[in-house]
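Got a sequence here, can you model it:
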Amino acid sequence: MEVTLLNHTPLWVCSNAIRTCWQSFDKGDNGGEIDLALIDRVGNQLKHASTLEHLFYNFYIKGISRACLQELARHRIASLSVKSTRYTLKELKNESEFKPNDFENASRYIVLTSNEFVDNASINALDNLRQILNQNTSLDIAKYCLPESYKTELSWSINARSLQNFLSLRSSKSALWEIRNLANLIYQNLPQEHKFIYENCLTKPK
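Prediction:
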């Protein structure tokens, strides 16, 4: 999978929101160390996390499965624009047969789990879909036999408060392995100067 950070809100917008509450603009340092400490104290330590909602991040996520997409969609305070199967399934139509154990070829379209039985079942489903498309079945109907492992991509936008929640839940070892990998990639792609907001949210590997 690939994660690209497209855009983000500068930190001074958050510190400005906090200082709006107290009208303490004269104590700020234009997004410097004093303002960063303020964000950490108010947003993280004192848990006035509503102030973090002024920070937004826009990501482009590529190569996750539809199963992972369903998990991602459970995070309500986020916006998703997803690659449409209705318009893009035809990319599969002119492919040659997908054969069992040809994981390298199939991985262009499906996310592999490293479980040979599961991955071969996904390859079979992928080839069934290819055959159905070649019967000139409408894409609206054909998409009903998409395997959950079928790859997709999306634009994903989220505010900092919701991102804290996402990282806390999805970096956990109890989370689906694929979305756990996604959570770690999202954290890695955050601007370095923003990471202090999320350090305590991430489950560190033992």
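
can we go C-alpha only for contacts and neighbour counts from here?
Noted.

Could you work out the end-to-end span of stretch 62-74 for me?
18 Å (CA to CA, to the nearest Å).

no no, stretch 150-170
21 Å.

now do stretch 21-36
Length of stretch 21-36, first residue to last, CA to CA: 16 Å.

give me the number of residues near the closest residue to Y187 other than its chain neighbours?
Leaving aside its sequence neighbours, Y187 sits nearest to K195 (CA to CA, 6 or more residues apart in numbering; 7.4 Å). Around K195 there are 13 other residues, counting by other CA atoms under 10 Å.

Sequence B follows; please return its structure for comparison with A:
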Amino acid sequence: MKIKCAKFNAAVMSRPSFDDKALINFLQNHGLCWVRTGGTPAEEIVEVSGRMCYLSFGKNRQSPRDNSAYIANLISQGHESVLEHVNWTILLSGVSRGFTHQLVRHRVGFAYSQLSQQYHDESEALFVVPPSIEKDRELFIQWADDIYKSLTTYRKIIKTIKNNKLSDKESLRELRTAARSTLPNATESKIVITVNARALRHFFDVRGCIEGDWEMRKVACAIFDLVYCDAPSLFYDFQKIEMSDGSFKLEKK
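Predicted structure coming up:
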């Protein structure tokens, strides 16, 4: 009995960038200037977007708040629509199909591109083992045996079913659709997500703190680590808390 367990990874493929030339040209044409007070590209995009609503640029128009204080005020007032202007594209691998079924329920502010089991041969699939099962040797052996049986059935289906009435492309689709019905939620998947800062804040708030969902917490914390580096002011009111089992969850401060 041999199965391969997946290793989790989260990586940023694109992040917010700010080319200020267009803004500066616009401000000059309107007799305005922007007093910059620091901030990352993501944070400056949010500030500029907020200021554009009132054209609050320049010494006589800007509040005394610096970039981070300005953003904190927006968030505290519930004016988070300007956070939708900054996006990240993140590649997740080593996650389970069970996890992605939960993740894609988040629709507003998210876009997804996931590995297709209809077009990708899963004969050498990896699997994601829950920590509670991994810690129990007897339970893990039983779990791994069941996983192996499902993978064996998958491989058998792939080798046996033929439908000469369909084109090669559609016959292969039908074959893999039939075969994937045997695969468990623990089957490893890969997914690309693009998400804006406002949607991420909601995701962290409702998903990062669910103690009974280890994988959702793990992914939420990993994404938090990635985006916090780019825009700490946008997520300043979240923190990672270590749990009794050594894993982490996200909480509002």
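
Now do the contacts for the most far-flung residue of structure 1 relative to its centre.
Here structure 1 reaches farthest from its C-alpha mean at D26, the gap being 38.0 Å by CA atoms, centre = their mean. Under the criterion of CA atoms under 8 Å, 6 or more residues apart in numbering, the contact list for D26 of structure 1 is empty.

do that again at 10 Å, thanks
Applying CA atoms under 10 Å, 6 or more residues apart in numbering to D26 of structure 1 gives the contacts R19.

Then L163 of structure 1?
Neighbouring residues of L163 of structure 1 by CA under 10 Å, 6+ apart: 52-53, 55-57, 75, 77-78, 157, 169, 183, 186-187, 197-198, 201.

And it, what's its match in structure 2?
Matched to structure 2 by TM-score structural alignment, L163 of structure 1 sits across from L200.

Superposed on structure 1, what's the mean shift for the helix or strand where its match lies?
L200 of structure 2 is located in helix 197-207, with elements delineated by DSSP states H and E. Plainly put, helix 197-207 of structure 2 ends up 0.9 Å away from its match in structure 1 on average once the two are laid over each other (mean CA distance after the TM-score superposition for structure 1).

Tell me the first helix or strand C-terminal of that helix.
Of the helices and strands lying after helix 197-207 of structure 2 in sequence (DSSP H and E), the nearest is helix 214-230.

What are the buried residues along that next one?
Buried residues in helix 214-230 of structure 2, counted by 16 or more other CA atoms under 10 Å: 214-224, 226-227, 230.

distance of the match of L163 of structure 1 from Q142 of structure 2?
Using CA to CA, L200 of structure 2 is found at 37 Å from Q142 of structure 2.

same check, this time on P232 of structure 2
44 Å.

Please, where are all the strands along structure 2?
4-5, 9-14, 87-96, 110-114, 126-127, 188-196, 238-242, 248-252 (DSSP state E).

closest to I161 of structure 2 out of those?
When these are compared by CA to CA, strand 126-127 sits nearest I161 of structure 2, at 23.1 Å.

That closest one vs structure 1, mean deviation?
The superposed strand 126-127 of structure 2 is, by mean CA distance after the TM-score superposition for structure 1, a mean 0.8 Å from where its aligned residues fall in structure 1.

and that strand, which stretch of structure 1?
Strand 126-127 of structure 2 covers residues 109-110 of structure 1 once aligned (TM-score structural alignment).

now the matching stretch, how far from the chain's geometric center?
Its chain's C-alpha centre and that of stretch 109-110 of structure 1 lie 17 Å apart, by CA atoms, centre = their mean, to the nearest Å.

What is the aligned counterpart of W22 of structure 1 in structure 2?
Using TM-score structural alignment, W22 of structure 1 sits opposite Y54 in structure 2.

Spatially central residue for structure 2, please.
Nearest to structure 2 centroid, counting by CA atoms, centre = their mean: I193, 5.5 Å.

which residues touch it?
Counting by CA under 10 Å, 6+ apart, I193 of structure 2 has contacts 12-13, 88-92, 103-104, 110-114.

do H75 of structure 1 as well
H75 of structure 1 neighbours (CA under 10 Å, 6+ apart): 158, 162-163, 165-166.

I'd like the residues you listed written out as TSV, with distance to H48 of structure 1 added.
Shown next, in TSV, are those (distance: CA to CA, whole Å):
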residue	distance to H48 of structure 1
I158	18
S162	13
L163	15
N165	14
F166	17
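
Any quick PyMOL command for the buried ones out of the residues you listed?
Buried residues among the contacts of H75 of structure 1 (16+ other CA under 10 Å), as a PyMOL selection:
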select buried, resi 158+162+163+166
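
report the longest helix in structure 1, please.
Ranked by residue count, the top helix of structure 1 under DSSP state H comes out as helix 116-133.

tell me which strands and helices that helix is in contact with?
Packing partners of helix 116-133 of structure 1 (3 or more CA pairs under 10 Å, 6 or more residues apart in numbering; DSSP states H and E): helix 103-106, helix 139-142.

Verify the stated contact: P147 of structure 1 with A67.
Yes. Counting by CA atoms under 10 Å, P147 of structure 1 does reach A67; the two are 8.9 Å apart.

Looking at the two, which one has more neighbours?
Between P147 of structure 1 and A67, counting by other CA under 10 Å, P147 is the more crowded of the two (21 against 18).
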